[in-house]
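**Student:** coords please:
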Amino acid sequence: RAHVETYGLRGGADWHGRDVQLEGDGMRFTAWHEGKVLAVVTTRLPGEHNASNALAALAASVRIGVPISNAVEAIGRFQGVSRRFEIRGQVRGVTLVDDYAHHPAKVRATLQAAQERFHPGRVLACYVPHTFSRTLSLMDAYADAFQGCRLVVLGPIEPARERHLAHTVSSQDLAKRIRGVDEVVVVDSARSAAYKLASVARPGDVIVCMSVRGFDDVVGKTLEVLERSPVA
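**Tutor:** From the prediction side, this is the model:
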């Protein structure tokens, strides 16, 4: 039978992260194991979800025999992977972030990380829902996933293997359900999304683009538009 240990930031777990706070562009927390303090851990990645991931990495590393100090050092050096809160560039004071977030929980975590890291700048989101069945079944969860955004731009639903379900739900349906944001628009192309995002952005803002396939490099297109025209 496999040995099981739990981890979390809310207490009650074998591995517990406390005093979670922003540290520069990333996060800092104190790692506890079975009621004892082990180490103060920093990660270069923003958001509580990345602090939780760092705690999991620490637990796994220690369990396979990696010295705690080595594990903490490695976690602190890790700069992330492609399309996981990847900062693609900054133009005229506007930061562009690319992320793989593809369901409501990931969308919410990514946007909360952006709000924390770039406060008091505004968060503008571009999102491409993935598959018709997932969009339809998670519609209620999507409703609150974008709270606090100045703008949400929705692209067409990525059908993947579900083109036969195109009649069941659309991005327009999702737009009607989203709440807690200033503006929601639906576009039919990455180019249209780029122009809309650039027209609203101003210095200090962050644009977070989330999709499975990259939405025809909407991040790159938005950077191009921003470079050619002044921000608001």
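**Student:** Could you use CA atoms for every contact and neighbour count after this?
**Tutor:** Fine.
**Student:** Strands of this structure, start to end?
**Tutor:** Assigned by DSSP state E, the strands in the chain fall at 7-8, 15-23, 26-33, 36-43, 86-91, 94-99, 123-127, 151-154, 184-186, 206-210.
**Student:** Format the ones you listed as JSON lines; extra columns: distance to Asn50.
**Tutor:** As requested, these are arranged in JSON lines below (distance: least, CA to CA, whole Å):
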{"stretch": "strand 7-8", "distance to Asn50": "11"}
{"stretch": "strand 15-23", "distance to Asn50": "11"}
{"stretch": "strand 26-33", "distance to Asn50": "8"}
{"stretch": "strand 36-43", "distance to Asn50": "8"}
{"stretch": "strand 86-91", "distance to Asn50": "13"}
{"stretch": "strand 94-99", "distance to Asn50": "13"}
{"stretch": "strand 123-127", "distance to Asn50": "19"}
{"stretch": "strand 151-154", "distance to Asn50": "23"}
{"stretch": "strand 184-186", "distance to Asn50": "28"}
{"stretch": "strand 206-210", "distance to Asn50": "17"}
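**Student:** Can you give me the buried ones in stretch 88-105?
**Tutor:** Within stretch 88-105, the residues that count as buried by 16 or more other CA atoms under 10 Å are 90-92, 94-104.
**Student:** before we go on, could you also do this sequence so I can check it against the first one:
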Amino acid sequence: MAPGLPTAMDRPHFIGIGGAGMSGIAKILAQRGAKVAGSDAKDSATAEALRALGVTVHIGHAAAHLADDASCVVVSSAIREDNPELLRAAELGIPVVHRSDALAALMDGLRPIAVAGTHGKTTTTSMLAVALTALDREPSYAIGGDLDAPGSNALHGAGEIFVAEADESDRSFHKYAPEVAIILNVELDHHANYASMEEIHASFETFVGRIVPGGTLVISADHEGARELTRRLDGSVRTVTYGESADADVKVLSVVPQGLKSEVTVELDGAPLTFTVSVPGRHYAHNAVAALAAGVALGVPAAELAPALAAYTGVKRRLQLKGEAAGVQVIDSYAHHPTEMTADLEAMRSAAGDARILVVFQPHLFSRTRELGKEMGHALALADASLVLDIYPAREDPIPGVTSELIIEAARAAGADVTAVHDAAEVPAAVAGMAGAGDLVLTMGAGDVTDLGPRILDRLSN
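**Tutor:** Predicted coordinates for the structure are as follows:
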């Protein structure tokens, strides 16, 4: 058993092992020497990447998949109580560990940077992981998305830094004790778990309270929700603000678009510092500045970290180019909240010039659509035309009266060209009928809309 492997997790079984967060923890445990097993609803490239590490991955959920000698069962908040493997664990008396507790245990004894916020966590975590790796710091990391290949969402590194995405959706980020915490923004989301902004702010306050003595909070000076959170803090934690606001500690002086990149200049410790961000848009430039401030807070020299951030060229599903056919580029976006949708569409608009932007949007969750459907529709008005699919339910049951029509009506009221498509199989032909050479097509959403990119490219080719 490798050093640093918690004894209770030397033979873990993961229910839903193919998920972004779960697969990352499973990968790190396997790299530390654990005998890892798990199950997932369907086979995937992520499952294959885990098998390559010696992990046993079962397809489908069945009580028989859980070995009698498993040391624990790891679950996420998405696992239902009637899951047969979870019921079998109760029969056998095997401890059940939440994903966040498992991740917290992996960070123990290291120097954690926990990246939180309603939007931008995966990108910012990835930027830090890539930049620190480029500087030979050999970080460990756990990210909510793949960098460049299936299974690249996590790594057990030999260095002392551990960079982790900290999920607020189910309050699981309360389990971590970071040396440096990043809060990118604070907005109302995850409506099944939070009823108000007051609850959101209280939850983030608890997260800030988990920063270790002598640690640092890096937080946006521009985002109103983040500024309100800063005002509510008691001053016991060292706080570094970043952004374009005049009172920011790390002040963003300029973000200059350069095609699909940006040149960013900040004022840090009274001196200007210019570096390149290899993805387009102001939103991503600010993520890079947050990463820079966090790394500096942990002792990494800014003069080294800033140029290393250019090594980050994107993460899967974050404005990821899927390919080009018939002069049309197809790009995949994970954006599913109105703020994310707006940021990605504005980034593409700044990079696209006169090109038309066509969106295939799949709403994610009934509760989010009920609360934010109008704002999603307004965001789609930034595109030249959009196709809107039915709602991807994920872990939720349908809510009466909540459909994609809420988004479509709001989009049309905002002057958008929007068409409803109820069968995803019709999308490739519909896009081929709309798109012309020079156009950009964005598949957008957190569900399986990402699978449509290759099909659209195939149809365009033919």
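**Student:** Superposing both, give me the TM-score.
**Tutor:** Comparison of the two superposed chains (TM-score structural alignment, normalised by the length of the first structure) gives a TM-score of 0.91, and 226 aligned residues with a CA RMSD of 1.6 Å.
**Student:** export the buried residues of stretch 88-105 of the first structure to CSV and tack on distance to Val40 of the first structure?
**Tutor:** Converted to CSV, the buried residues of stretch 88-105 of the first structure look like this (distance: CA to CA, whole Å):
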residue, distance to Val40 of the first structure
Gln90, 31
Val91, 35
Arg92, 36
Val94, 32
Thr95, 29
Leu96, 30
Val97, 28
Asp98, 29
Asp99, 27
Tyr100, 29
Ala101, 28
His102, 31
His103, 31
Pro104, 30
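**Student:** what lines up against Val371 of the second structure once you look at the first structure?
**Tutor:** Small correction: residue 371 of the second structure is Glu, not Val. Under the alignment by TM-score structural alignment, Glu371 of the second structure pairs with Ser137 in the first structure.
**Student:** which of the strands of the first structure sits most buried?
**Tutor:** Highest mean neighbour count among the strands of the first structure (mean count of other CA atoms under 10 Å): strand 206-210, with a mean of 28.
**Student:** corresponding residues in the second structure for that strand?
**Tutor:** Strand 206-210 of the first structure covers residues 440-444 of the second structure once aligned (TM-score structural alignment).
**Student:** can you list the residues that contact that stretch?
**Tutor:** By CA atoms under 8 Å, 6 or more residues apart in numbering, the surrounding residues in contact with stretch 440-444 of the second structure are 328-336, 341, 352, 355-362, 435, 449-450, 452-453.
**Student:** How many residues are close by the match of Glu371 of the second structure?
**Tutor:** 10 (other CA atoms under 10 Å).
**Student:** roughly how far apart are it and Pro104 of the first structure?
**Tutor:** To Pro104 of the first structure, Ser137 of the first structure is 11 Å away according to CA to CA, to the nearest Å.
**Student:** now Gln21 of the first structure
**Tutor:** For Gln21 of the first structure, the distance to Pro104 of the first structure - CA to CA - is 23 Å.
**Student:** Mean deviation, the match of strand 206-210 of the first structure versus the first structure?
**Tutor:** Stretch 440-444 of the second structure, aligned to the first structure and superposed, deviates on average by 0.7 Å (mean CA distance after the TM-score superposition for the first structure).
**Student:** Need the counterpart of Phe85 of the first structure in the second structure.
**Tutor:** Per TM-score structural alignment, Phe85 of the first structure is aligned with Leu319.
**Student:** I figured its match hits Asp344, correct?
**Tutor:** Yes: counting by CA atoms under 8 Å, Asp344 is a contact partner of Leu319 of the second structure at 7.3 Å.
**Student:** shared neighbours, the two?
**Tutor:** Ser333.
**Student:** ok, now how distant is the residue nearest the centre of the first structure from Lys196 of the first structure?
**Tutor:** Nearest to the mean C-alpha position of the first structure, by CA atoms, centre = their mean, lies Thr110 at 2.1 Å. For Thr110 of the first structure, the distance to Lys196 of the first structure (CA to CA) stands at 21 Å.
**Student:** can you give me the helices for the first structure?
**Tutor:** For the first structure, the helices defined by DSSP state H cover 48-63, 68-77, 104-118, 132-137, 139-143, 171-177, 190-200, 218-228.
**Student:** Next, the buried residues of the longest one.
**Tutor:** Right, the one you point to is helix 48-63 of the first structure. Buried positions in helix 48-63 of the first structure, judged by neighbour count with 16+ other CA under 10 Å: 48-59, 61.
**Student:** ok, now the last one?
**Tutor:** Taking 16+ other CA under 10 Å as the neighbour-count basis, helix 218-228 of the first structure is seen to contain the buried residues 218-223, 225-226.
**Student:** what's that helix packed up against?
**Tutor:** Applying 3 or more CA pairs under 8 Å, 6 or more residues apart in numbering; DSSP states H and E, we find helix 218-228 of the first structure packed against strand 86-91, strand 94-99, helix 190-200.
**Student:** ok, now with 10 Å
**Tutor:** Applying 3 or more CA pairs under 10 Å, 6 or more residues apart in numbering; DSSP states H and E, one finds that helix 218-228 of the first structure makes contact with strand 86-91, strand 94-99, helix 190-200, strand 206-210.
**Student:** same check, this time on the shortest one
**Tutor:** If you count contacts as 3+ CA pairs under 10 Å, 6+ apart, helix 139-143 of the first structure packs onto helix 104-118, helix 132-137, helix 171-177.
**Student:** Save these as CSV, and put in distance to Leu165 of the first structure too.
**Tutor:** CSV is the format used below for those (distance: least, CA to CA, whole Å):
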stretch, distance to Leu165 of the first structure
helix 104-118, 20
helix 132-137, 6
helix 171-177, 13
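**Student:** what about those, which gets the closest to Asp25 of the first structure?
**Tutor:** When these are compared by CA to CA, helix 104-118 sits nearest Asp25 of the first structure, at 6.4 Å.
**Student:** in that closest one, what's buried?
**Tutor:** Buried residues in helix 104-118 of the first structure (16+ other CA under 10 Å): 104, 106-117.
**Student:** so Ala30 of the second structure sits right up against Leu50, yeah?
**Tutor:** Yes: here Ala30 of the second structure reaches Leu50: they are 8.6 Å apart, a contact under CA atoms under 10 Å.
**Student:** Kindly reformat the helices of the first structure as CSV and extend each row with distance to Pro156 of the first structure.
**Tutor:** Listed next are the helices of the first structure as CSV, based on distance: least, CA to CA, whole Å:
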stretch, distance to Pro156 of the first structure
helix 48-63, 27
helix 68-77, 37
helix 104-118, 16
helix 132-137, 10
helix 139-143, 15
helix 171-177, 6
helix 190-200, 10
helix 218-228, 13
